[in-house]
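1. Need coordinates for the following:
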Amino acid sequence: MAVLEKIRSKMGLLASLIIGFALLAFVLSDFLTRGRSILGNNQFQIAEINGKKVQYQEFDQFVNQLSEVYKFNSGQANLNEEMVNSIREQSWQQLVDEYVLGDEYRAVGLSVSSKEVLDMVQGSEPHPYIRQLFTDPQTQVFNRAAVLQFIKSLEKETDPARKNYWLYIEGQIIHERYMAKYLNLIKKGLYVTSRQVQKEIDDNSRKVSFNFMAVNYSTIADTLIPVKLSEVKKYLKEHAKEFEQEASRDIEYVSFEITPSAEDFAEVKSWMEKNKEEFFTTEDVKQFVNMNSDVSFSEKYLKEEELMDSIKPLYKGKVGDHIGPYFANGTFYMARLTDIKTLPDSVKARHILIRPENNTKEAYDKAKAKADSLLVLLKKGADFAELARNNSADGSAREGGDLGWFREGQMVKPFSDACFSAKKGQPQIVETQFGFHIVEVTDRGKEVKKVQVAVLQRKVEASSATQQAIYQKASAFAGNNNTGEKFVATLKKQGITPMRATYLTDNMREVPGLPNSRELVRWAFKAKLNDISGVMELGDRFVVARLSQVREKGLPDAEQVKDQIAFLIRKEKKAQQIMQRLQQEINATPSLELLAQKESAKVDTVYDISFASYALPTAGFEPAVIAAATVSPVQKLTGPVKGNNGVFVLQVFAENTQELSRELVSTRLENNYLNRANYEPVNVLKKLANIKDMRSKFY
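-> Predicted structure coming up:
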């Protein structure tokens, strides 16, 4: 409704556009000149980026700023753990962007002037963020006057949250302009050479069709190809770059689920039976539900198809009829028909919104007085549409306040309730969190029967006694199996397969499948190999874990990767054996069909393969085979070729060379470069920044 409402309601759409960008300072100069806190004590250091130490205090400022934005947008004073974790992660990305990109912007001399910012907000072509915020949802027309009105209102604003939120939006616009300028500089330096065009033509112009056979590596048993640890170490040394790793941990754990006992079910059922008569007969059913139900009383009136299947029979009943108690999906229910009305299925309305200038009592009194005076004018015959255009703070003012048709519940509750209970053509004042609305129902939809049903529900949950019993069981398991050897032996003896989580990193918020398990991740990085955790309560279960693998950053120990490397060594040895055998057979039998018959292999055929082809339809990813085929003469037996899955022999039987347009090829390559320029430069800069992430010390 009001601009403030629109900002809040559209934040979901903005989030995908805005929040992902760096939350830089709230003013232009702060973006490029933000000071770095130097505390000297490394215990407060949270990162090192481009050789610069970043202290916890600075990161915490990012977190606090973004937290206030979320609180303003959601209207909530507190944020849940999931949201706090999300904000911390976004703040980290923003901090990294400022250090990495801010340095780069300064190095190339980029700037964004205040004139540019003004033009993006109020110019003839406003920034998409601004256009999105101030576009009428009904007419899809951008309301430039609303932008100016909103900015002007900030001059008198006493609530810092609204000002900071707007400055935050400006900060995102500024950051995006910096990014656009920087990427444009890079794109202007990109071009496609004639040699690149010719290579692309050469790679794609010749297409071949060929027959091939393959001898799979699996035809030789692994047991026939022994691999020594010394070979593994030698291979690891020669291919060190390929095996560099980040620090990670593996755990295996046993879960003790916290589920209600038979006694817990019986207790809830007994309570429902004991209190059902009072629920069915009490005069103040709303208070009874609100005091005793898991879900508060709903005053909404529903059509038959909107009722839960289990209580639909009440639709044809009379006030006072009831159902239950009954059990479904872990919850006991009972319901009572409290009212029947004939109401419109939808209404058409218009309104004038008078929004207080700030959160003071004086501002609210002033807004209420203005709404009262406008209502008096309307009752004397004033034109509603004209008053809306001149006084309403909502985007619908442009349309004379018209909101069109809407169903019950589509608007905020006080507004919706007033509209669906009002008579046609009788304006009234309604107060919502957005201000004071003078609302008039201009038309009512088809009148239908609707019912109000009081539903009392109680979910069966594990009682304190049940939880304590499950905890004691988990605690006994942890105590009796306090070493890695005992843990593994007990599980094997009892036939229990533990759950496993692999490659946990120190900044993971939780173990996959275990909600709120950050402490388990932190434990894994503090513990020693084969340590057993204490009992941890994670969501709806208690967990006991064993640290089963430790990987430090850098080159792994040969023992950790011996299976992986042994597989590669065996593959190479098998390839050499098969290639040697096939070469001898080719020399003796230069026929693909006879060769396949001798190797008990089948001959496959593929068509129109070029050097740029990604894979073979019947053999998968085999770049070496594709390369060999595209340069092979027609009818010549080619091979053996060492592939990913086996050794191949092929024979091209047809080729087709097509003329490719140099202009089209050049354009395609250029577009590919331009697309990659949108993300690769930033990724490279971050990689070169040698970022050391130490957040796990604090969270």
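
2. switch to C-alpha atoms for all contacts and neighbour counts from now on
-> Fine.

3. My read is that Arg249 contacts Ala524, right?
-> Yes - if you go by CA atoms under 8 Å, Arg249 and Ala524 touch, sitting 6.6 Å apart.

4. Helices along the stretch 401-550 of the chain, start to end?
-> 413-421, 464-480, 484-494, 518-526 (DSSP state H, counting those that start in this stretch).

5. I have a second one here; can you model it like the first so I can compare?
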Amino acid sequence: MALIGDIRKRSGLLTIIIGVALALFVLGDFFSNSSGPGSSRGNNIIAEINGEKILATDFNQRVEDNMEAQKLNTGKENLTADEQFQIRQQTWDQVVNETLLMEEVSKLGISVTTEELDDQIRGKNPHSYIVQSFRDPKTGQFDPASVVNFLQNLDKVDPQMKQRYLMIEKAIKEDRLNTKYRNLIGKAFYVPKAFAKRDYEARNTRMNVRYYGASYTNIADSLVKVTDADFEKFYNENKHKYQQEASRDIEYVTFDVLPSADDRDKINREVQGLYTEFTAADNMIAFVNSTSDERYDSAWKKKGSLPYQIDSLMFNSSIGTAFGPYIENNTFQMARLVDVQTRPDSLKASHILISYNGTNVNPDTKLTKEQAKAKADSVYKLVKTNGAKFDELAGTINDDQTASKSKGDLKWFADGSMVPAFNSAVLNGKIGDVTLVETQFGFHIIKITGKTAPIKKVRVAMVKRLIEPSSKTMQDVYTQASQFASEAKNMEGFTKLIEQKKLTKRLAERIGVDQNSLPGLPQARQIVIWSFNKDTEKGSISPVFDLEGRYMIAVLKDIREKGTPTLEQLKEYIEPMVKREKKAETLIASINKTIKSMADLEKGYALLGMKADTNEVTFASSNLPGYGKEDDVIGIMFTLKQGQMSKPVKGNQAVFIIVADQITPAPPKDDLTPEKRMLINAFATRAQREPAEALKRKAEIEDNRLLFY
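-> Take a look at the predicted model:
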């Protein structure tokens, strides 16, 4: 993250030295303490992939490494719960892919030699991970000398940095193995001339065709009666098309934990008493920090930037004026005018930053704080006497790598957006002044280059108290939820109880084992784990789940295991297709009865309400103009001879009668090189993206992650 961006956010600076390469390890926190749900079972096997056991402790270390890399890449100090969960999933995908890849390349004898790896790191054309990680901070260009210097001193560098480099080296090796494996598959594809000729003819043989469609919509669904035998027949013929991953359906009810009338009355009395103290407090910062839900904000506010309830009052009152309490966003708020000043709204400056070891600005610096101070003093004196030197030094010795690219220029920034010492120096100085200040980032030699015209600003102290439920209210709601769970007993009782208590029943369908949230419930992993527990049966009532502000009880409505779904699970979904089959039978019978030959066609299609179309079609086409995807219909078209009429053909959208009016063969062609190349390139593209998924489908994976998170 650029230094100036961090100064503006007034937070610590993390400089990414090995940023882009570590993006391969974009991942997060997991197993950070050993007392997770998996350890309680005394089981350290998180997975078994084709017989290879994956230890939870190894997975733990992998995720911890990835989490640190993610923090470096994003500049974040902490990751949200959703980010952490997503990172766990990405880590899992990495482990599975790498395990399967290593197994395959081992069988095939594919390897990366030491010399080859060294060439990827220090050769004439180094790997992109190296190029991205070793750039000159001033020019942004790859610096081969820095790679050599780094490797020569590898045993002397910070252990954490050494570990990051070894992660890059490992990633390069794995990338090379993966590239070789994919290339082996891609290059193994051969296109015989007969295949190329067939593809050429499929794309270039053309048929002028008439087709007459009897749409399934001509028969209302309500008129179609289907039997269990019809469902059974369709299911048995098509169940291979509906393979599924394991999933669960649940119904659930929530009990929101909201402040009671007593809670609101109690908070109101407390806030009224607090307001009296607020108006008389001498140390406003200490008072706000000890009584408010939010810490004291010292920012200067311009007109229009305060809440509408207090904006006009604060800009037209004397210091000490207070207002409140009032309620906004379910929060009691009170305000007091602390100070009024006329200040610029925006400032402009350039700077030269001299950091030291421990500031985390420039990991390469070896300067102590005292040495950095001495260097900053020297630079300050030089630019004070020779102003022309400022731009030169700001671009060459500046530890703020972003600012160094613009000769130290920070552009315009809002008053108050920099760290306090920096902001005050620019605010209190004159345009053209050069000054020296210290911040947590090091020592800044600052040249003030601009200020906007001063405007009236105010500093306002705010005390905020959230109106939240008391412990008693939370316990009362939990008791209600617990009573509901104990009385429900089963699915029928669950539904009946909801009706009696006039609660709202919600449904979550096809919950996947990897989900972390449900509709309206952002942190619902514990519910997913419960629903997939081997002891949770269909119709089971869950315990009470605490979901931060609400309690939830669920009933397991359906269980879908991986593989072929049951007819009952598919019945509602396939009903339109089953009815379509019955419609097709009816339409085919009508067409056969009415159109027996070409002579019956013109009169017959009109009598049956069929739609007539004429188009030119190739065998390689997937879409039939006017109807969409109709592969089977187009395939049957090209079995006809010129002038021949088909029997009724069942399609996706209609039943068709087809007449092949004219067939134009593909022009003769001897050189089929372009066709071969096109087929080879298409396969090569698939070879780049599909092997990993193919290996997963073939693999035997025992996934025990639900025991751990």
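
6. TM value for the aligned chains?
-> Laid over one another, the chains give 0.81 as their TM-score (TM-score structural alignment, normalised by the length of structure 1), with 672 aligned residues with a CA RMSD of 4.3 Å.

7. returning to what we had before: higher neighbour count, Arg249 and Ala524 of structure 1?
-> Neighbour count, other CA atoms under 10 Å: between Arg249 of structure 1 and Ala524, Ala524 has more, with 27 against 21.

8. Map the more buried one onto structure 2.
-> Using TM-score structural alignment, the equivalent of Ala524 of structure 1 in structure 2 is Ser531.

9. Contact partners for its match?
-> 248, 250, 556 (CA atoms under 8 Å, 6 or more residues apart in numbering).

10. Could you check how many residues crowd around the aligned partner of Phe494 of structure 2 in structure 1?
-> Mapped onto structure 1 by TM-score structural alignment, Phe494 of structure 2 lines up with Phe487. Phe487 of structure 1 has 23 neighbours, counted by other CA under 10 Å.

11. Nearest spatial neighbour of Phe487 of structure 1, chain-adjacent residues omitted?
-> Asn481 (4.9 Å; CA to CA, 6 or more residues apart in numbering).

12. for Leu706 of structure 2, same thing?
-> Ile529 (6.1 Å).

13. Near the one you found, how many other residues are there?
-> 20.

14. hang on, the earlier thing: okay, and the common contacts of Arg249 and Ala524 of structure 1?
-> Leu547.

15. on that earlier part again, any idea how far Ala508 of structure 2 is from the match of Ala524 of structure 1?
-> 11 Å (CA to CA, to the nearest Å).

16. Overlap in contacts, these two.
-> Ile250.

17. tell me which element Glu559 of structure 1 falls in.
-> helix 558-588 (DSSP states H and E).

18. Could you check how far the equivalent of Gly51 of structure 1 over in structure 2 is from Glu700 of structure 2?
-> Counting by TM-score structural alignment, Gly51 of structure 1 corresponds to Gly51 in structure 2. Gly51 of structure 2 sits 8 Å away from Glu700 of structure 2, going by CA to CA.

19. Is Ile250 of structure 2 in a helix, a strand, or coil?
-> strand (DSSP: H, G, I helix; E, B strand; the rest coil).

20. List the residues that contact it.
-> 507-509, 531, 554-558 are the contacts of Ile250 of structure 2 under CA under 8 Å, 6+ apart.

21. Okay, buried residues for stretch 451-462 of structure 2 please.
-> Across stretch 451-462 of structure 2, burial judged by 16 or more other CA atoms under 10 Å covers 451, 457-462.

22. which residues touch that stretch?
-> 284-285, 288, 292, 296-303, 314-315, 333-348, 431.

23. how does it look with 7 Å?
-> Contact with stretch 451-462 of structure 2 is made by 296-302, 333-348, as judged by CA atoms under 7 Å, 6 or more residues apart in numbering.

24. swap in stretch 682-702 of structure 2?
-> Here stretch 682-702 of structure 2 has contacts from 47-50, 97, 100, 182, 185-186, using CA under 7 Å, 6+ apart.

25. Let me see the ranges of the helices in the stretch 201-350 of structure 2.
-> Counting by DSSP H, counting those that start in this stretch, the helices of the stretch 201-350 of structure 2 are 228-238, 261-280, 284-291, 311-315.

26. Arg550 of structure 2 is nearest to which of those?
-> helix 261-280 (16.7 Å; CA to CA).

27. Relative to Thr479 of structure 2, how far out is the residue lying closest to Thr504 of structure 2 once chain neighbours are set aside?
-> Spatial nearest neighbour of Thr504 of structure 2, chain neighbours left out: Val253 (6.4 Å); criterion: CA to CA, 6+ apart. Relative to Thr479 of structure 2, Val253 of structure 2 is positioned 15 Å away (CA to CA).

28. would you say Ser86 of structure 1 is within a helix?
-> Yes - assessed by three-state DSSP, Ser86 of structure 1 belongs to a helix.

29. ok, back up a step: cross the contacts of stretch 682-702 of structure 2 against helices and list the overlap.
-> Residues of the contacts of stretch 682-702 of structure 2 located in helices (DSSP state H): 97, 100, 182, 185-186.

30. what about the closest residue to Phe278 of structure 2 other than its chain neighbours, neighbour count?
-> The spatial neighbour of Phe278 of structure 2 that comes closest, neighbours along the chain excluded (CA to CA, 6+ apart), is Phe287 at 7.5 Å. For Phe287 of structure 2, the count of nearby residues is 17 (other CA under 10 Å).

31. And Phe287 of structure 2, how far from Gly429 of structure 2?
-> For Phe287 of structure 2, the distance to Gly429 of structure 2 - CA to CA - is 32 Å.

32. just to revisit the earlier point, so Val253 and Thr479 of structure 2 - more neighbours on which side?
-> For Val253 of structure 2 and Thr479, the more surrounded residue by other CA under 10 Å is Val253, and the numbers stand at 20 against 13.

33. what's near enough to touch that one?
-> 504-506, 552-554 are the contacts of Val253 of structure 2 under CA under 7 Å, 6+ apart.

34. cool, and Ser248 of structure 1?
-> Ser248 of structure 1 sits next to 503-505, 550-552 when contact means CA under 7 Å, 6+ apart.

35. so which of the contacts of Val253 of structure 2 hold up in structure 1?
-> Using both residues aligned by TM-score structural alignment, their matches' CA atoms under 7 Å, structure 1 keeps these contacts from those: 505-506, 552-554.

36. What is the nearest of those residues to Lys447 of structure 2?
-> For those, the nearest to Lys447 of structure 2 is Met552 (59.2 Å; CA to CA).

37. What about the closest one, how many residues nearby?
-> Count around Met552 of structure 2 with other CA under 10 Å applied: 22.

38. One more: the one 5 residues further on?
-> A count of neighbours around Lys557 of structure 2, defined by other CA under 10 Å, yields 20.

39. Lovely, talk soon.
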